[in-house]
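# Sequence and computational prediction follow.
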Amino acid sequence: MSSTAPSTDRTPLLRRMFDAAVAAAQPALCLPPHLPPPPKGRTIVIGAGKASAAMARALEDHWSGPLEGLVVTRYGYDVPCERIEIVQAAHPVPDAAGLAAAQRIRQLVTGLTADDLVIALISGGGSSLLVAPGEGLTLADKQAVNTALLHSGASISEMNCVRRHLSSLKGGRLAAVCHPAQVLTLLISDVPGDDPIDIASGPTVADPTTCADALAIVDRYRIAVPPAVRSLLESGAGETVKPGDPRLVGIQTRMITAPQIALEAAAQVARDAGITPYILGDSLEGEARDLGKAMAGIARQVAVHGQPFKAPCVLLSGGETTVTLRGKGRGGRNVEFLLSLAVALNGLPGVYALAGDTDGVDGAEEIAGAVLTPSTLARAWALGTNPRSSLDNNDGHGFFQALGDSVVTGPTLTNVNDFRAILVEG
């Protein structure tokens, strides 16, 4: 461990790693190799997610035959297309624009033939953007459940299990509507484990989970849901399309990029700078503040004892943590992780970090994340800010923004989940 603070500011290097991770997940780079030849019949493009508009543009730029379709993306994430209509809607809580878009997507793929091809462009954020309430439910019901799920501390897999069973399009239902057309789903993963059923709640893939599973999650986290929601789950009327369903036979699903690819791109930037990278995992989950404490312990062991890695090195990880809201501050899971990391490190010299969401939005704000330096806590105290109180109030954005340490990218037009890098100097 160094006896003095390092003279080199490592935050620019961390930012280059983050930018490389985002660049590696751009649809223009990773989508074209997966396109099939044009079909005998029509080609219909549909999609939902934060990256869906950029995916649509990449498809248009590399498609030789006739093309039509509609995709729905988050407000501010639209990309101009000529033949594919781009609709914008709300995320993470759905709105009427998303509902109307989902209805139009259903109409587009109804009544197709076996000669037709549907290309579904699916990425993170599609769960709220492709909002199609199940039988007996309203948009208000879906909004209430989404809000409650986001505050519950449930994992993304658990949240999407509930969402699938409250939808008329997710959990394979959209693919069933496309039958007998050919369906090719191109996925950009934003979920731990890269399971297609959890990306936008799996509108074009079979779902092995059940209404009973969804109801158990609601009860486990004591989520207050509207009566119509509980009734739908208890009755089993919200059941999804299961593996082996003949309407899904022959459907193709391709993962075009994922968190691991983004982390490998960041690792190469570190190597080029003479820093050894270690990818600890692309699917780390759990409470953001708990992961922050754990990662602080590893970083301290590296800095003080040279175990399990020798410094200088950078610890990279991805995945999606959760935040159980306790306070009323402005935050997101990445800044919650980073603030917890800062408190646990307590100004340890030679340790820098960046945590950010690759879609450019951490929580509900247009802020991707933030950076941490050895002077973070001292600067906060000088401003009269108590770091632990900020953490208790879930006020990560307020904390780092006051220091000028927020990471703001604007819409990145992709989404491979969270990016975390902790650099430990020798």
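Arrived safely. Small disclaimer: the values here were computed from a predicted structure and weren't measured.
# alpha carbons only for contacts and neighbour counts from here, please
Fine.
# tell me which element residue 56 falls in.
helix 52-61 (DSSP states H and E).
# and for stretch 145-159, what are the contacting residues?
92-94, 128, 163, 191, 198, 214, 217, 221, 223-226, 285-287, 320-325 (CA atoms under 8 Å, 6 or more residues apart in numbering).
# Show the buried residues in those.
92-94, 128, 163, 191, 198, 214, 217, 223, 225, 285, 287, 320-323, 325 (16 or more other CA atoms under 10 Å).
# Residue 73 looks like it's in a helix, true?
No. Secondary structure of residue 73 (DSSP: H, G, I helix; E, B strand; the rest coil): strand, not part of a helix.
# Tell me how far the helix or strand where residue 317 lies lies from the chain's centre.
For residue 317, the element it lies in under DSSP H and E is strand 313-319. Between the mean C-alpha location of strand 313-319 and the chain-wide mean there is a distance of 17 Å, by CA atoms, centre = their mean, to the nearest Å.
# Remind me what that strand packs against, helices and strands.
Counting contacts by 3 or more CA pairs under 8 Å, 6 or more residues apart in numbering; DSSP states H and E, strand 313-319 packs against helix 259-272, strand 276-284, strand 418-424.
# Show me what it is in contact with.
For strand 313-319, contacts defined as CA under 8 Å, 6+ apart pick out 190-192, 259-260, 263, 267, 270, 275-285, 417-425.
# quick one: contacts for residue 409?
Per CA under 8 Å, 6+ apart, neighbours of residue 409: 360, 367-368.
# please redo it, this time with the cut-off set to 7 Å
Going by CA atoms under 7 Å, 6 or more residues apart in numbering, residue 409 touches 360, 368.
# now swap in the one 10 residues further on and tell me
By CA under 7 Å, 6+ apart, the contact set of residue 419 is 317-318, 355-358.
# now it: how far from residue 301?
Separation of residue 419 from residue 301 (CA to CA, to the nearest Å) stands at 22 Å.
# same check, this time on residue 179
Computed as CA to CA, the residue 179 to residue 301 distance reads 56 Å.
# Please say which of the two ends up with more neighbours.
residue 179 (22 against 16; other CA atoms under 10 Å).
# adding another structure so you can compare the two:
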Amino acid sequence: MVVDPKRFLSDLFQAAIERAQPEKCIPQFLPKAPKGRLIVVGAGKASAAMARAVEEHWEGELSGLVVTRYGYKVACKSIEIVEAAHPVPDEAGLAGAQRMLELVSGLSENDTVLCLISGGGSSLLPLPFEGLTLQDKQALNKMLLRCGATITEMNCVRRHLSLIKGGRLAAACYPAKVINLLISDVPGDDPINIASGPTVADPTTCADALAIVQRYKIQLPTRALEILETGEGETPDASDPRLANVETHMIATPQLALETAAALAKEQGIPAYILGDSIEGEASDVGIVMAGIARQVASHGQPFSAPCLLLSGGETTVTINGRGRGGRNVEFLLSLALALDGQKGVFAVAGDTDGVDGMEEIAGAYCDATTLERAWRNGINPQLSLANNDGHGFFEALGDSIITGPTLTNVNDFRAILIDEAPKLDTTS
């Protein structure tokens, strides 16, 4: 039996975050010194920490620019760090994207561009297509975040309305060699969906983006519709010769983070099972499904015997109907708690490995068999909190929020459910 389940689960979450720290995964992927210049560019919540790791392990000269989220800046000597807004882009991100394109223009085949890409880069590199404004991009991001679209769908639309995403940054580097070092925050680890793939070929089309817009009834500006309908926003695909000299390495992923947590749990005598590293869907629905599995383990010892740990990752979505404070991990956890309905011996943690769940500087939260009882005792209706999309307000009131501060990395959501009691079998019949 785990003596302190909350501490145990929080330690697993922290171990998953530590596994994805750039200082641990960057060095082995650094290239040999090029004949020409080494230019470092990048975007994402981990990009500044990635840049620092490059500087610490690179012996030659280098220069560059990366854009990261406000609060995620770290000191670098030769690489300029720009801070910008996430998840809704701002002027700082726009200026950073413009300067980044200028920086990689006019390079030679002897030069190498080292691209440091991580989650959050889509919002941090807003460079609207001709005829669109930053305000158009801001409005689009807000609509995409609210409509329930998956991250894959969101990024498809973003790519085809951008001058830097969907391989356009890599095309601008031509004829220099491009080496991508990616920290994945997306289900399936598809490079095109990490920061909307600024330096990889895009297999999707304007028609795909238009279908997504129509599916979710997103009201685009007239110019944006024109870009998609005419195919003007088509991005470089795998046949584009400008992308022939691009090399991509996945240096940290949700799966590796989950495996690290599983190994730590096993060291402490708790068998761990990874249910999936790319689980998607409505956060509240995933909570109900995971509760069903946990109850089966707790009540019947199936499909695993307790005590055990159920781990999962991915990126769920939240269709916003209320006016609460989000985000998807606490929405999952509140739904899980409601579905478990006080099930004894079940404890859970859910959080975003970047330290920010939704719009809040809160990574996630913790719940156990007493969660609902404590809520009612404090005058909080759990069902109403869930209906109002107010997971953060709910868990904060109970003192069960998990706050990490900026983690300087991002390998998506982390969910851990501990079932610490074996089923009590009826032996009288």
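Arrived safely. For clarity, every value in this text was computed on a predicted model and none was experimentally measured.
# where does residue 110 of the first structure fall, helix, sheet strand or coil?
Residue 110 of the first structure - assigned by three-state DSSP - is coil.
# now the one 5 residues further on
Assigned by three-state DSSP, the conformation of residue 115 of the first structure is coil.
# ok, now which ones touch it?
Residue 115 of the first structure neighbours (CA under 7 Å, 6+ apart): 39-41, 181.
# Against residue 177 of the second structure, how distant is the counterpart of it in the second structure?
In the second structure, the residue matched to residue 115 of the first structure (TM-score structural alignment) is residue 110. To residue 177 of the second structure, residue 110 of the second structure is 8 Å away according to CA to CA.
# for residue 311 of the second structure, same thing?
Residue 311 of the second structure sits 39 Å away from residue 177 of the second structure, going by CA to CA.
# for residue 395 of the second structure, same thing?
For residue 395 of the second structure, the distance to residue 177 of the second structure - CA to CA - is 48 Å.
# before we move on, back to that, which of the buried ones among the contacts of stretch 145-159 of the first structure fall in helices?
128, 163, 214, 217 (DSSP state H).
# mind checking what the second one lines up with in the second structure?
Just to be clear, that refers to residue 163 of the first structure. Aligned by TM-score structural alignment, residue 163 of the first structure pairs with residue 158 of the second structure.
# Could you do the last one as well?
Structural alignment places residue 217 of the first structure opposite residue 212 in the second structure (criterion: TM-score structural alignment).
# Would you enumerate the residues in contact with that match?
residue 153.
# just to revisit the earlier point, so for residue 305 of the first structure, which of the helices and strands packed on strand 313-319 of the first structure sits nearest?
Nearest to residue 305 of the first structure among these is strand 418-424; the distance by CA to CA comes to 11.9 Å.
# what span of the second structure lines up against the closest one?
Under TM-score structural alignment, strand 418-424 of the first structure corresponds to residues 413-419 of the second structure.
# same thing with stretch 339-357 of the first structure?
Using TM-score structural alignment, stretch 339-357 of the first structure pairs with 334-352 in the second structure.
# quick one: buried residues of that stretch?
Buried residues in stretch 334-352 of the second structure, counting neighbours by 16+ other CA under 10 Å, are found at 334-352.
# all strands of the stretch 201-350 of the second structure, in order?
246-252, 272-279, 308-314, 346-352 (DSSP state E, counting those that start in this stretch).
# what's the longest one packed up against?
What that stands for is strand 272-279 of the second structure. Where contact means 3 or more CA pairs under 7 Å, 6 or more residues apart in numbering; DSSP states H and E, strand 272-279 of the second structure is packed against helix 254-267, strand 308-314.
# ok, average deviation of that strand from the first structure?
The superposed strand 272-279 of the second structure is, by mean CA distance after the TM-score superposition for the first structure, a mean 0.3 Å from where its aligned residues fall in the first structure.
# How about the third one?
Once fitted to the first structure, strand 308-314 of the second structure is off its aligned match by 0.3 Å on average (mean CA distance after the TM-score superposition for the first structure).
# the inter-axis angle of that strand versus strand 413-419?
When axes from the mean of the first three to the mean of the last three CA atoms, to 10 degrees is applied, the directions of strand 308-314 of the second structure and strand 413-419 differ by 160 degrees.
# matching residues in the first structure for strand 308-314 of the second structure?
Mapped onto the first structure using TM-score structural alignment, strand 308-314 of the second structure spans residues 313-319.
# Contacts only, for residue 199 of the second structure.
Here residue 199 of the second structure is in contact with 166-170 (CA under 7 Å, 6+ apart).
# Which residue in the first structure aligns with it?
Under the alignment (TM-score structural alignment), residue 199 of the second structure maps onto residue 204 of the first structure.
# Ok, residue 145 of the second structure next?
Checking TM-score structural alignment: residue 145 of the second structure goes with residue 150.
# again with residue 66 of the second structure
Under TM-score structural alignment, residue 66 of the second structure pairs with residue 71 in the first structure.
# Just to be sure, residue 46 of the first structure is in a helix?
No. Using three-state DSSP, the assignment for residue 46 of the first structure is strand, not a helix.
# where does it sit relative to residue 195 of the first structure, distance-wise?
For residue 46 of the first structure, the distance to residue 195 of the first structure - CA to CA - is 20 Å.
# ok, back up a step: can I get the helices and strands packed on strand 272-279 of the second structure in TSV with distance to residue 105 of the second structure?
Shown next, in TSV, are these (distance: least, CA to CA, whole Å):
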stretch	distance to residue 105 of the second structure
helix 254-267	33
strand 308-314	36
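# Check these for me and report the most buried one.
The highest mean neighbour count among these, using mean count of other CA atoms under 10 Å, belongs to strand 308-314: a mean of 24.
# Would you mind getting the angle between it and strand 272-279?
Going by the same axes, to 10 degrees, strand 308-314 of the second structure makes 20 degrees with strand 272-279.
# Would you map the strands across the stretch 51-200 of the second structure?
63-69, 79-84, 112-118, 177-183.
# Average separation of the first one from the aligned part of the first structure, please.
Overlaying the first structure shows strand 63-69 of the second structure at a mean distance of 0.2 Å from the equivalent residues (mean CA distance after the TM-score superposition for the first structure).
# what's the closest non-adjacent residue to residue 295 of the first structure?
residue 341 (7.0 Å; CA to CA, 6 or more residues apart in numbering).
# List the residues that contact that neighbour.
Here residue 341 of the first structure is in contact with 292-293, 295-296 (CA under 7 Å, 6+ apart).
# make it 6 Å
292-293, 296 (CA atoms under 6 Å, 6 or more residues apart in numbering).
# Closest one of these to residue 335 of the first structure?
Taking CA to CA as the measure, residue 335 of the first structure sits nearest to residue 292 out of these, at 9.9 Å.
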